[in-house]
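Asker: got a sequence here, can you model it:
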Amino acid sequence: MRLLATLMLVAMAALYAAARTLEPRHLAWGYVRAFAEAAMVGGLADWFAVTALFRHPLGLPIPHTAIIPRNKDRIGDTLASFLRDNFLVPRVVARRMRGLDVAGAAGRFLANPAGEGRLRRGASRMVAHLLESLDQERLGGMVRTAVASRLEKLDAAPLIGQMLGAAITEQRHVPLLDAAIQWTGQTLVANEPMIREMVHERSGSILRWTGLDETLSNRILTALYRLLGEMADDPRHPLRQRIEQALVSLADDLQNDPETRAKVMAFKADMLANPAVTGWLSRLWEQARAGLIRATRDPEAALAGRFGEALRQLGATLEQDARLKAGINQFARRATVGAVSAYGGGIVRLVSDTVRSWDARTVTSRLEAAVGRDLQYIRINGTLVGGLVGLALHLVDRLS
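Answerer: As a prediction, the model looks like this:
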């Protein structure tokens, strides 16, 4: 655009020279000369004005030129004050946030992900690159340490006791107890030869000689099978009730008995110190990291399963539930206003200090790159408008 404006000025100069030479031959060349002469004046004046904003015209230290480089610090302060007074005022932010439906926008994004493909793919690539660029060993160690630290601080005994108590109250322990009885029966069947051998070895020689050891083995196994069968068939069997009472007592001890809680804490500490658990945490993190990378690399596949369906349902809920939407919007408004109150001054200082840290050439190049095309249009328009004004003045002069 600068080249175009300069070529127009050169063209007006050439046209002026030609018109001045040809003016004696015809009156029309006088109008052309007046247009070209005034166009040169207008183009030169606007060239001087535009250039004076960013540098000294022709390198001459003319007063009140190179305005932006000389006043860059004041420009930075003014820009920072403008941001502070018009954007980073809590009441202004709160007023503008009232018209924003953050929850609705998030709901539409989640409910109709196909319409936001480019944004989702861009965010997915960014997350994938971030995960891949981080040091796997160091990040894994940090995650493992953080998880282990949280587990060490967790008092698991009361939590286990509450879960066990709730399960007993809601009879959710019954299937587990039935499964335990069934497993005991299967174990007994699988180890029947071993039991018979144990009875045979511990029997006296008379019992072995008379064969009563085999009878004793049969009676022991029959009694055990009968006991397990009765426990499986009768929910009120005395042994089952004693087991349930023991579970209730255990649930209470886990919540209230310091000795039991100390034993659980010691067991937990031993478990966390076990290298197998440490390796399991590391593998768990690697699997989670690999899964995240796969999901971010192929967001369409990730959103096609249950996870995607859950996100779409969440989006629909955000769009339809007025109370939830109002709560989220209120939270977003308060969070934004709080952030402005806490960090607005820092943002203002950042803008001011950043502009101050730039050298004059950087400020000039960046501002000229931002508005330079429009400024060159000023030169072009000045050339044309100046020419038209000169033509009009020449016409008035001829008519008078």
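Asker: rest of the way, CA atoms for contacts and neighbours
Answerer: Fine.
Asker: burial count for Ala36?
Answerer: 30 (other CA atoms under 10 Å).
Asker: what about it, helix or strand, and which?
Answerer: helix 28-54 (DSSP states H and E).
Asker: what packs against that helix?
Answerer: If contacts are counted by 3 or more CA pairs under 8 Å, 6 or more residues apart in numbering; DSSP states H and E, helix 28-54 sits against helix 2-22, helix 67-70, helix 360-399.
Asker: ok and it relative to helix 360-399, angle-wise?
Answerer: In terms of direction (axes from the mean of the first three to the mean of the last three CA atoms, to 10 degrees), helix 28-54 departs from helix 360-399 by 160 degrees.
Asker: I'd assumed Ala19 was in contact with Gly30.
Answerer: Yes - under the criterion of CA atoms under 8 Å, Gly30 makes contact with Ala19 at 6.9 Å.
Asker: quick revisit: could you give me the buried positions within the helix holding Ala36?
Answerer: 29-54 (16 or more other CA atoms under 10 Å).
Asker: ok, stretch 248-267 next?
Answerer: Val248, Leu250, Ala251, Asp252, Asp253, Leu254, Gln255, Thr260, Arg261, Val264, Met265.
Asker: Serialize those to a markdown table and add fields for distance to Leu272 and secondary structure.
Answerer: A markdown table is the format used below for those (distance: CA to CA, whole Å; DSSP: H, G, I helix; E, B strand; the rest coil):
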| residue | distance to Leu272 | secondary structure |
| --- | --- | --- |
| Val248 | 27 | helix |
| Leu250 | 23 | helix |
| Ala251 | 23 | helix |
| Asp252 | 25 | helix |
| Asp253 | 23 | helix |
| Leu254 | 20 | helix |
| Gln255 | 22 | helix |
| Thr260 | 18 | helix |
| Arg261 | 16 | helix |
| Val264 | 12 | helix |
| Met265 | 10 | helix |
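Asker: also this sequence, please, to line up against the first:
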Amino acid sequence: MDKQAQLKTAKRQALLWLCGAAVIFVLVTTVQVLYPAYQNSFFAGLIKMAAEAALIGGLADWFAVTALFKPIPARYPIPHTNIVARNKKAIAENLSDFVKEKFFNPVAIESLIASSHPAKGAGRWLKQQQHADKLARYLCDTLAGFLHVFDDAPVKQFVMNAIRKGINKVDLGPLASGTLTVLTRDGRHQLILDKLLHKLAVMSQTPETQDVIAAKLYQWLKTEHRRLEKILPSQWLSEQGANAAVKALADILADIDEDASHPLRLAFDRQVAIFAEQLENDPVYLQKLDDFRQQLLENDTLQHYLHAVWSDVKTWLDKDLADGQGRSHKAIASALCEIGNAVDEDPALAASIDKHIAEAGRYMAPELSDFLTSHIRKTIEGWDEKDMAQQIELNIGKDLQKVRINGTIVGGLIGGVLYFIEQGIGLLG
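Answerer: Here you go, the predicted structure:
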């Protein structure tokens, strides 16, 4: 049964109670007129007064309920009728303020999040494979939609122009210098140097490296000292020279590796600092960075290559995202399951996530409440007064008809009590 039918049924029931009281009142009054012996009857008087009071109570409540939604009478209504339509603006203001104060204030939002433990619930939900698959499917469809949007020619051109403008606005000097400074902070670049030195030491001691050095020395003797090369054992000298060179190189690398204050390390520090300073302040380096940027942006070959790469990647992604068993779907679903397990099994992680969600909710609550309450207020103010009254009556009128029924019943009971009081006072006389 729809709301309109429910409202009609409720009105019919209330009307039947009111008509029942009216019929009883008319019947008893008629009996008393036709049969004077019943005029002083206790029970006839009780029933008549109860019916009369029930009729008055039912009519009064009918007027009160109907006056909320309709003008009475319709053509020339009396004051304090059609209350909902007359007070549309006040209703809009009060309802929006009530929603804002009771439902969307920061304390209520934070309390709701704290009591519901959203992270724990999300973890339990995500750890189930079917739920992870469902969310992964949604995310894949969303990503596919974004790909189609970016593939649109005007959108693609807009994005490319925005990227070019953004890159042109970036000050590369301070960016490069700052990046280098961060990378070398706390001697991080020395760790890279250590790795490089270790790699060189290992490579220098391999037979292949020694053979290369010996061959170079032998070639050098044959080229630069032809006469001596014919007299001396060139091959043996080359091999011995290679061994000596490798040993000397290994000793040097070991000295650098063991000495944190080695001159080579200090020189490396100075060069890195100088280079970072030049990147930020030297006009020559700044111009080189700017030229390099322009060459990248204006290089047709590079642009064509990037476009071809993007086209291939997009084609593969588009096909893979559409496949319910594709790599993207499986990877996302697996990651979601792992996240769900981690959150569900780690109370500290769940509590931390809940805390951050609560902070975000508290931060967003004022703006969100302003937006929603403003939307509620403007929507109600935009309604037609008659339609607004009909909609409100349709949603709460069914319950208000119970007020009419209760008014009829309670009025009858009060009438009966008053009759007993009247009779009691009469006995005193």
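Asker: what TM-score do we get after superposing?
Answerer: TM-score of the superposed chains, computed with TM-score structural alignment, normalised by the length of the first structure, equals 0.61; 373 aligned residues with a CA RMSD of 6.1 Å.
Asker: kindly reformat the buried residues of stretch 248-267 of the first structure as JSON lines containing distance to Ile328 of the first structure.
Answerer: Below are those laid out as JSON lines (distance: CA to CA, whole Å):
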{"residue": "Val248", "distance to Ile328 of the first structure": "42"}
{"residue": "Leu250", "distance to Ile328 of the first structure": "43"}
{"residue": "Ala251", "distance to Ile328 of the first structure": "39"}
{"residue": "Asp252", "distance to Ile328 of the first structure": "40"}
{"residue": "Asp253", "distance to Ile328 of the first structure": "42"}
{"residue": "Leu254", "distance to Ile328 of the first structure": "39"}
{"residue": "Gln255", "distance to Ile328 of the first structure": "37"}
{"residue": "Thr260", "distance to Ile328 of the first structure": "43"}
{"residue": "Arg261", "distance to Ile328 of the first structure": "40"}
{"residue": "Val264", "distance to Ile328 of the first structure": "40"}
{"residue": "Met265", "distance to Ile328 of the first structure": "39"}
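Asker: closest one of those residues to Val385 of the first structure?
Answerer: The closest of these to Val385 of the first structure turns out to be Met265 (CA to CA; 88.0 Å).
Asker: ok, that closest one to Ala157 of the first structure distance?
Answerer: According to CA to CA, to the nearest Å, Met265 of the first structure stands 7 Å off from Ala157 of the first structure.
Asker: show me where the first structure has its strands.
Answerer: For the first structure, applying DSSP state E gives no strands.
Asker: re earlier: so which of the helices and strands packed on helix 28-54 of the first structure is nearest Leu303 of the first structure?
Answerer: Using CA to CA, these put helix 360-399 closest to Leu303 of the first structure, at 40.2 Å.
Asker: and the closest one, what does it pack onto?
Answerer: helix 2-22, helix 28-54, helix 67-70.
Asker: counting neighbours, which bits of that helix end up buried?
Answerer: Residues of helix 360-399 of the first structure classed as buried: 360, 363-364, 368, 372, 375-391, 393-394 (neighbour count, 16+ other CA under 10 Å).
Asker: and if you look at stretch 146-161 of the second structure?
Answerer: By neighbour count on 16+ other CA under 10 Å, the buried set for stretch 146-161 of the second structure is empty.
Asker: what's in contact with it?
Answerer: Lys314, Asp318 (CA atoms under 8 Å, 6 or more residues apart in numbering).
Asker: about what we covered before: how far off centre is the helix holding Ala36 of the first structure?
Answerer: Its chain's C-alpha centre and that of helix 28-54 of the first structure lie 55 Å apart, by CA atoms, centre = their mean, to the nearest Å.
Asker: do the same with stretch 355-362 of the second structure
Answerer: Distance, centroid of stretch 355-362 of the second structure to centroid of chain: 12 Å (CA atoms, centre = their mean).
Asker: what do you get for stretch 263-272 of the first structure?
Answerer: 36 Å.
Asker: cool, and stretch 125-134 of the second structure?
Answerer: For stretch 125-134 of the second structure, the distance to the chain centre is 19 Å (CA atoms, centre = their mean).
Asker: please apply the same query to stretch 14-25 of the second structure.
Answerer: Mean C-alpha position of stretch 14-25 of the second structure versus that of the full chain (CA atoms, centre = their mean) differs by 57 Å.
Asker: same question for stretch 325-344 of the first structure.
Answerer: Centre to centre, stretch against its chain (CA atoms, centre = their mean), the figure for stretch 325-344 of the first structure is 17 Å.
Asker: let me know the angle separating the helix holding Ala36 of the first structure from helix 2-22.
Answerer: Angle, helix 28-54 of the first structure to helix 2-22, by the same axes, to 10 degrees: 150 degrees.
Asker: one step back: pipe the helices and strands packed on helix 28-54 of the first structure into CSV and attach distance to Arg118 of the first structure per row.
Answerer: Shown next, in CSV, are these (distance: least, CA to CA, whole Å):
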stretch, distance to Arg118 of the first structure
helix 2-22, 36
helix 67-70, 39
helix 360-399, 27
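Asker: indicate which one of those is closest to Ala301 of the first structure.
Answerer: helix 360-399 (41.2 Å).
Asker: roughly how far out does the closest one sit from the chain middle?
Answerer: 47 Å.
Asker: ditto for stretch 272-285 of the second structure
Answerer: 43 Å.
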